[in-house]
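>>> what shape does this take:
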Amino acid sequence: MSSAPEPAQAQLPAVAPQQGALPSLAPMLKQTMPAVVNISVTMSAQGPANSPFGPFMDDPMFRRFFGIPDQQPEREAQSIGSGVIVDAANGYVITNNHVVDKADTIKVRLNDDREFDAELIGKDPDTDIAVLKIKADDLVALPMADSEQLQVGDFVVAIGSPFGLRQTVTSGIVSGLSRQTGISEGGYEDFIQTDASINPGNSGGALVNLRGELVGIPSNILSRSGGNIGIGFAIPTNLAKNVMNQLIEHGSVQRGRIGVTGQNLTPELAKAFDLESTRGALVTQVLPDSPADKAGLKAEDIITAINGKSVRDFSELRNQVGLLRVGDTVELAVIRSGKKQTVKVKIGASEEVVATGQALSPRLEGAEFGPPSDAARQAGIEKGAMIKSIDPRSPAARTGLREGDIIIAVNRRAVADVADLQARLKEAGDGELLLHVRRGPGALFLLIQ
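Take a look at the predicted model:
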């Protein structure tokens, strides 16, 4: 009786030993390592390099209490990470957003020691993906594998520059799939977990299978000490490729939405809804005139799958919907009043940043405003103007505003959205501004004169 053939990934043509030779990953790595690059960035930073006050220096009230000037002298800071060439013809390099975020200059050094200035094509903080472009000949690119085919237990190799040690290779297995860590609050997480060592500097490098195909982009670790303890996370290539294509095409990522808020199923809720499992996303609210509303979704529906792919909880629903193309029609598996049914929904576009601080008021220059995020809406904050990003060296930052703040009133007049904020600022003119701000679970007032 013949045995079934092993999966293709278990066969190692690139590493098969010659007669009398020892098994080795070296032949595969010789082909893949030229595609993994070292990335160095320089950025301007304020204040002394080793301030004893640490992060408190970012708080304007702290600086004023101790008489520290708001405008700190600028210094040049450096950061080192990794990247992967994925398109040799066009010179496209994938890395992590946190490697190049706020960079003034970006340089890419190849395996053969050639160094090039890199152009930032686009970045997406929510998935921690950025795309660079270099102009160089004789580049080597890694093929991108279908990360949906990964299984727990598959062997993988991480390549990068941990602690600045270029072209370092570590090996391990896939320890888990579809991990959501909460490290990137409000982000879209669908991590590959691996015990292949990932350390500072590995970020943006390559996680490859034994055929030398890219399966993930190392992004972060869980560690109390800051060093590797065998729990590392990589962004799967299917997610990275989706984001990369949108960044190249549009310069930004257009998020999908269906217009629901919801929560995870607890054992108690599952029992109340007469369900056998806690898997699924419980819809708590359907936003009026949203794609979900038009498709007939209702509060108390339990969404269990999207296009046949099971949904574990509400976070996974948000991730899957947010990464779909706007305009696509998807089929949702729904349990309603104990009965299974399917609902087809056309994916709509999330509301994007609609105004810059500079366009609203010179005093808010350096900030970008948009509607409250999905996470804020789930927390009950549906109105206001949210700061989507802020330059820490800008006038807006010096007022005490932070990324994630939601302005809900100006001069004691409510702010429902960005248009309202613009109107309130116009009314105030050059006079003082009393901003009522929601920050996390609390709130505060900021006076800008």
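>>> every contact and neighbour count from this point should use C-alpha atoms.
Fine.
>>> Ser315 versus the residue lying closest to Ile306 once chain neighbours are set aside, what's the distance?
Closest residue in space to Ile306, ignoring its immediate chain neighbours: Leu332 at 4.8 Å, by CA to CA, 6 or more residues apart in numbering. According to CA to CA, to the nearest Å, Leu332 stands 15 Å off from Ser315.
>>> I'd like the structure of this one too, to check against the first:
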Amino acid sequence: MRPPLLATAALAACLAAVSPAPVFAQAPMRDAPTSFAPLARQLLPAVVNVQTTTTVQARAGRPDAPEVPQAPPGSPFEEFFRDFLERNRPPGGPGGRQGPGGQGGPQQPRRAQSLGSGFIIDAAQGIIVTNNHVIDGADEINVVLTDNTTIKAELVGADQRTDIAVLRIRTDHPLTAVDFGNSDEANVGDWVLAIGNPFGLGGSVTAGIVSARGRDIRQGLYDDFIQTDAAINRGNSGGPLFNLDGKVVGINTAIYSPSGGSIGIGFSIPSNLARNIVAQLRDGGQVRRGWLGVNIQQVTDEIAESLGLRNGARGALVARAQEDGPAAKGGIRNGDVVLRFNNQDVREMRNLPRIVAETAVGTQVPVVVWRDGKEETVTITLGELPPEQQTADARPGQPRPQANQALELSGLGLKVSPITPEARERFSIRPDARGVLVTDVIPNGAAAERDLRPGDLILEVQQERVNTPQEMQARLEALRRQNRATALVLVENAQGRRFVPLRLRGEGRGGSPG
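Predicted coordinates:
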């Protein structure tokens, strides 16, 4: 059947002429080295083992428990020694001695050891960087160099929030140092080397790639981890993650593992975050962080729609600007969405605390917020984050006179009422609280979908204060007349304040008395 084949070929040629095949630009490839050995030889002398000793009490209820020799944590010897001593424990405790009534003597404290890693960043001053959790609570810290030289170390400073610590050793022994690199240039797919002290075995080198960036592993407000598949195990904590230029782009800190061993999911603190923390610890032994004084929440698609925010959900929604805080003094209001801070984009809520914390205390910074359907810029003078930040109590002014009528809000599955003395006692509402009280939530309604509950207070509707059920009802009706799909309400309960987008259902213009 020759003609159909010719016709098909001709048609294909025509289609090719009309729609040429897409041409994809090939990204330049950086070949992996034939061997990592030259780089490893260069870097290994700068990586140290960190050994700590801590005094701990004997296990409660086991005064006769023999002391397990301190094998490296996680090593096969640890379990071996424990099993051996349990089988051979004398009936009266160590040495067979018994206390009154056949019980062992008083519990004696024992010395526990742990192992980690670190790296030298200043050979002349003997400055070493490691993780805070490696040295936390230690009575004694020793550093072991690659030639097995052991040197006593002193703690210069530690920061629990980012899990970074700085040590100093004083020695005439020649030291090798490494430099921090630019972690922002570490792209997904780049080769990296991890060097450390896994399971107390000594200096070990593993290779892998950057698997992901910006990981939040729920360790704190400043999570921005580099994820790598370079093998990281117990004892690697505090060790460096190197790029192929021999620069430190991360501090190996955590792994995800159901078994305790590496499954190729490790996390490193980016060097650009660590560099500032290390510099402050070296200078003063503590870290001063910028403080904005806001409670924030994530901007969802529905919240973005409620606020008329263009280009989708982004930024950090200010649920509350704390009184007398830098934000409130600078003009930031409840309901603002922070889009840019100090010329850096705030892509999502968790970006803002890190950007603020990295900004120097006392700096005047421009802040771009979304307010009343448009962008506005305010200038904030950054404060210092208190050592133990407490949530500021609200001290609103006197409430307006309230009507006594309760209402069922049409289409929301919600019944609200004024805050009466009886309600204050029933729901433990503080004396100075104001707003509209949620008294009943209908299952499967719009309010139930957003987890509103009896006892919650509704303070604002679409960023306007409401003090009575009638005010709230009128505000909702106005939004329906504007064909708004959702209403953004500010809710307060014992857990704090949060903005909640409620779907506006139904066309009713009022509620029925409750």
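>>> and the aligned residue in structure 2 for the residue nearest to Ile306 of structure 1, how far from Glu305 of structure 2?
Alignment note (TM-score structural alignment): Leu332 of structure 1 maps to Val367 of structure 2. Per CA to CA, Val367 of structure 2 is found 22 Å from Glu305 of structure 2.
>>> then Ala158 of structure 2?
In terms of CA to CA, Ala158 of structure 2 sits 43 Å off from Glu305 of structure 2.
>>> among those two, which residue is more densely surrounded?
Remark: of Ala158 of structure 2 and Glu305, Ala158 carries more neighbours, 27 against 19, as counted by other CA atoms under 10 Å.
>>> how about the more buried one, what's its partner in structure 1?
Per TM-score structural alignment, Ala158 of structure 2 is aligned with Lys123.
>>> so that match makes contact with Ile248?
No: if you go by CA atoms under 8 Å, Lys123 of structure 1 and Ile248 don't touch, sitting 9.8 Å apart.
>>> list residues touching both of those two?
Val131 (CA atoms under 8 Å, 6 or more residues apart in numbering).
>>> residue contacts, Ile195 of structure 2?
44, 47, 203-206, 236, 239-241.
>>> can you do 10 Å?
40, 43-44, 46-48, 117-119, 202-207, 230-232, 236-242, 252 (CA atoms under 10 Å, 6 or more residues apart in numbering).
>>> give me the subset of those lying in helices.
Counting by DSSP state H, those place 40, 43 in helices.
>>> how much space between the residue nearest to Ala32 of structure 2 when sequence neighbours are not counted and Asp179 of structure 2?
Of all residues not flanking Ala32 of structure 2 in the chain, Trp191 sits nearest, at 7.4 Å (CA to CA, 6+ apart). Going from Trp191 of structure 2 to Asp179 of structure 2 by CA to CA gives 18 Å.
>>> higher neighbour count, these two?
Neighbours were counted for Trp191 of structure 2 and for Asp179 using other CA under 10 Å; Trp191 has more, 22 against 16.
>>> which residue in structure 1 lines up with that one?
Using TM-score structural alignment, Trp191 of structure 2 pairs with Phe155 in structure 1.
>>> so that match touches Val215, yeah?
No: with contact defined as CA atoms under 10 Å, Phe155 of structure 1 does not count as touching Val215 (11.1 Å).
>>> need the overlap of contacts for the two.
With CA under 10 Å, 6+ apart as the test, Phe155 of structure 1 and Val215 both reach 208-209.
>>> how about the helices in the stretch 51-200 of structure 1?
60-65, 97-100 (DSSP state H, counting those that start in this stretch).
>>> and among these, the most buried is which?
A comparison of these by mean neighbour count, using mean count of other CA atoms under 10 Å, puts helix 97-100 on top with a mean of 23.
>>> okay, it sits on what stretch of structure 2?
Helix 97-100 of structure 1 lines up with residues 132-135 of structure 2 when matched by TM-score structural alignment.
>>> what does that stretch contact?
50-54, 114-118, 141, 155, 157-167, 235-238, 253.
>>> from these, which land in strands?
The strands, defined by DSSP state E, take in 50-54, 114-118, 141, 155, 157-159, 164-167, 253 from the contacts of stretch 132-135 of structure 2.
>>> can you add distance to Asp374 of structure 1 and give the helices of the stretch 51-200 of structure 1 back as a markdown table?
As requested, the helices of the stretch 51-200 of structure 1 are arranged in a markdown table below (distance: least, CA to CA, whole Å):
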| stretch | distance to Asp374 of structure 1 |
| --- | --- |
| helix 60-65 | 29 |
| helix 97-100 | 21 |
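>>> and of these, who's closest to Pro7 of structure 1?
helix 97-100 (34.4 Å; CA to CA).
>>> what's the mean deviation for that closest one versus structure 2?
For helix 97-100 of structure 1, the mean deviation from structure 2 after alignment is 0.2 Å (mean CA distance after the TM-score superposition for structure 1).
>>> one step back: of the contacts of Ile195 of structure 2, keep whichever come out buried.
The neighbour-count test (16 or more other CA atoms under 10 Å) applied to these identifies 40, 43-44, 46-48, 117-119, 202-207, 230-232, 236-242, 252 as buried.
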